[in-house]
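Student: Below: sequence and its predicted model.
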Amino acid sequence: MATVSYAARDSRTMLRRNLKKAMRYPSLTLTVVIMPLMMLLLFNYVFGSALGTGISGMPTGGGDYIDYVAPGIILMAATSGALTTAVSVCVDKTEGIVNRFRTMPISRASFLTGHVVGSVIQTMTSIALVIAAALLMGFRPDATPVEWVAALGLLTVLTLALTWISAGIGLVAKNPETASNIPMPLTFMPFIGSAIVPTESMPDGLRWFADNQPFTPIIETLRGLWLGTGIGSSAAVGLTWCVALCLVGYVWARRTFKAGAKR
């Protein structure tokens, strides 16, 4: 019990450190917000009329295009947060602060826990800002409070999973520049899914990939919760992907951190 208490105390200390660091250097946090906002502006105001007309007759389409595209762009805010985690962890590693922490009488788990929890808080704040911007642009969800809680819960689990994977990336990257580049595919994978257009409009091979990659069922679940479209098995598949990615990222990051301590 005492070990758990010490670990929780040290993790809280690391969390405060990372949140203070994020407030002092907000450029990475702003990137998480700015990129999805730019995409939302681009696809709603520049491409919205053409794309909205093209999908209006499809089963998953209909209504204003902002209602269709907003869930995918909001999810993109979660994937963008992966970049900040990878860079932040890598900076600590390359500047030597990790080695200093290893010589101190603190819980070994607290370093990663502080980074991951801090990044989840930052990313969920960014997601809230993107949702607010989407509402100002005309996004009109008709979800009940329970459906809102379910949607935000799913986004939180996804953010946690991507954050653990990004922590592992930060530990293996040789420098912050590499750490910022490796998570880029995660940021743009929602576009090779149903974020912008229904997968029914894609060629067969690309459609198969889009239907079976992790982000499409999550986007469809968010769309169903917020807008009342059919969810089907998407919720179960999307949540399974989130849990699997979270477990893989957690185990990878913890083992990589322990391996670094033995060198």
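Tutor: Everything's here; your move. Numbering: from 1, shown residues only.
Student: From now on I want contacts and neighbour counts done on CA atoms only, so please keep to that.
Tutor: Fine.
Student: Report the spatially closest residue to the residue nearest the centre of the chain, excluding sequence-adjacent ones.
Tutor: Geometric centre of the chain, nearest residue: residue 78, 2.4 Å, by C-alpha atoms, centre = their mean. Excluding its sequence neighbours, the residue lying closest to residue 78 (C-alpha to C-alpha, 6 or more residues apart in numbering) is residue 159, at 5.5 Å.
Student: What residues does the residue nearest to the centre of the chain make contact with?
Tutor: 123, 124, 127, 155, 158, 159, 162 (C-alpha atoms under 8 Å, 6 or more residues apart in numbering).
Student: also this one, for the comparison:
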Amino acid sequence: MSSLLTMIGRCTRLTRRDVDALIMSLMLPIMMMVLFVYLFGGAIQTGGDYVTYVAPGVLLLCTVWGAAQTGVGVANDMSTGIVDRFRSMDVGGAAMLGGHVMASIIKNVTSTFVVIGVALLIGFRPKADALQWLAAAGVLVAFILAMSWLAAVVGLLTKSTDAAASFAFVMMFLPYVSSAFVPIRTLPGWLQGVAEHQPSTAIIESVRGFLLDRPVGDHAWIGLAWSGGILLVSVVLAGVFFQRRAD
């Protein structure tokens, strides 16, 4: 546990020192929210204020991007030789990777507050009570945790930070093929099935339902099942690939 806490502190400090990445992680939510609401909102009909519809989607988009950045930190550690120093100090792979993941969660929680703050300023009016806020946060954090571990696996597989960074851009496309920005019924027929049965839609509909005090149905359980499955597979693969890279 002490090794994990040390690694969390280290990764958090590295995040603060990377000013460019820190600014981007905080500015991206603002730019995305303003872009979709003011440039596209007038042309998209969702049956209500577009900011109310799109805010949960922007939340997920920014958390996915932030979680994917975990792979960059892992790839950097694996390519600089610092892993050998950690192992000489009896710091295992679980602690090192866990430090990156937890630092990612901390950064993503911060960006989530930024998104919510900007959304409130431009007209988002959630109707959730305290319990619903906690439920929405729980679903989001579970997904961030799963995607951060998946990004860590990518960081172990790639040979450079540039290759790991490209994964972040690939991951950002996942929320677009969902109910994040437009109702699924407006998508082409062949794409509707994909959008309905991928994890982003379940997470977004859960958060949207909790924050707007609407029926959530099975979306929350489906979203948590996706997160749990991705997390389990990613943790196992991370352990296998770390041993291969470190040996």
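Tutor: Now that the structure is in, tell me what you want to look at. All of these numbers come straight from a predicted model, not from anything done at the bench.
Student: The contacts of residue 78 of the first structure in helices, which ones?
Tutor: Among those, DSSP state H puts 123, 124, 127, 155, 158, 159, 162 in helices.
Student: before we move on, the earlier item: identify the farthest-apart pair in the contacts of residue 78 of the first structure.
Tutor: Largest separation among these by C-alpha to C-alpha: 127 and 162, giving 14.1 Å.
Student: any idea how far the residue nearest to residue 78 of the first structure is from residue 232 of the first structure?
Tutor: 23 Å (C-alpha to C-alpha, to the nearest Å).
Student: And for residue 242 of the first structure?
Tutor: 17 Å.
Student: The two: who's more crowded?
Tutor: Neighbours per residue (other C-alpha atoms under 10 Å) separate residue 242 of the first structure from residue 232, with residue 242 holding more: 24 against 12.
Student: mind checking what that one lines up with in the second structure?
Tutor: In the second structure, residue 242 of the first structure lines up with residue 227, judged by TM-score structural alignment.
Student: go on, residue 106 of the first structure?
Tutor: Using TM-score structural alignment, residue 106 of the first structure sits opposite residue 91 in the second structure.
Student: returning to that earlier point: would you format the contacts of residue 78 of the first structure as a markdown table with neighbour count and distance to residue 258 of the first structure included?
Tutor: Listed next are these as a markdown table, based on neighbours: other C-alpha atoms under 10 Å; distance: C-alpha to C-alpha, whole Å:
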| residue | neighbour count | distance to residue 258 of the first structure |
| --- | --- | --- |
| 123 | 28 | 26 |
| 124 | 19 | 28 |
| 127 | 27 | 32 |
| 155 | 24 | 29 |
| 158 | 25 | 25 |
| 159 | 28 | 23 |
| 162 | 28 | 20 |
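Student: if we can go back for a sec, which one in the second structure is aligned with the residue nearest to the centre of the first structure?
Tutor: Checking TM-score structural alignment: residue 78 of the first structure goes with residue 63.
Student: host element of the residue nearest to the centre of the first structure?
Tutor: helix 65-94 (DSSP states H and E).
Student: mean per-residue distance, that helix to the second structure?
Tutor: Compared with the second structure after fitting, helix 65-94 of the first structure has a mean deviation of 0.9 Å; criterion: mean C-alpha distance after the TM-score superposition for the first structure.
Student: any residues touching the helix or strand just after that helix, and which ones?
Tutor: The first helix or strand that comes after helix 65-94 of the first structure along the chain, using DSSP H and E, is helix 97-102. Applying C-alpha under 8 Å, 6+ apart, the contact partners of helix 97-102 of the first structure are 92, 93, 108, 111, 261.
Student: what do you get for stretch 90-107 of the second structure?
Tutor: For stretch 90-107 of the second structure, using C-alpha under 8 Å, 6+ apart, the contacting residues are 1, 3-12, 15, 25, 66-67, 69-70, 73-74, 86, 141, 144-145, 148-149, 152, 239, 242-243.
Student: in it, what counts as buried?
Tutor: Going by neighbour count (16 or more other C-alpha atoms under 10 Å), the buried part of stretch 90-107 of the second structure is 91-93, 95-105, 107.
Student: Could you give the residue range in the first structure aligned to stretch 134-149 of the second structure?
Tutor: With TM-score structural alignment as the criterion, stretch 134-149 of the second structure aligns to 149-164.
Student: which one in the first structure is aligned with residue 196 of the second structure?
Tutor: In the first structure, residue 196 of the second structure lands on residue 211 (TM-score structural alignment).
Student: what's near enough to touch its match?
Tutor: 193, 199, 217.
Student: Of those residues, which is the nearest to residue 50 of the first structure?
Tutor: residue 199 (16.7 Å).
Student: and the gap between the aligned partner of that closest one in the second structure and residue 177 of the second structure?
Tutor: Using TM-score structural alignment as the criterion, residue 199 of the first structure maps onto residue 184 of the second structure. Distance from residue 184 of the second structure to residue 177 of the second structure, counting by C-alpha to C-alpha: 9 Å.
Student: can you check residue 46 of the second structure too?
Tutor: Residue 46 of the second structure is 16 Å from residue 177 of the second structure, by C-alpha to C-alpha.
Student: between the two, which one's more packed in?
Tutor: residue 177 (19 against 16).
Student: Isn't that one up against residue 193?
Tutor: No: with contact defined as C-alpha atoms under 8 Å, residue 177 of the second structure does not reach residue 193; the gap is 10.1 Å.
Student: Surely residue 231 of the second structure is in contact with residue 149?
Tutor: Yes: assessed by C-alpha under 8 Å, residue 231 of the second structure is found in contact with residue 149 at 6.5 Å.
Student: And the two? Which one has more around it.
Tutor: residue 149 (31 against 21).
Student: which element is the more buried one on?
Tutor: helix 130-157.
Student: Next, the angle from the helix or strand following that helix to helix 50-68.
Tutor: Note on helix 130-157 of the second structure: by DSSP H and E, the next helix or strand toward the C-terminus is helix 161-172. Here the directions of helix 161-172 of the second structure and helix 50-68 differ by 150 degrees (axes from the mean of the first three to the mean of the last three C-alpha atoms, to 10 degrees).
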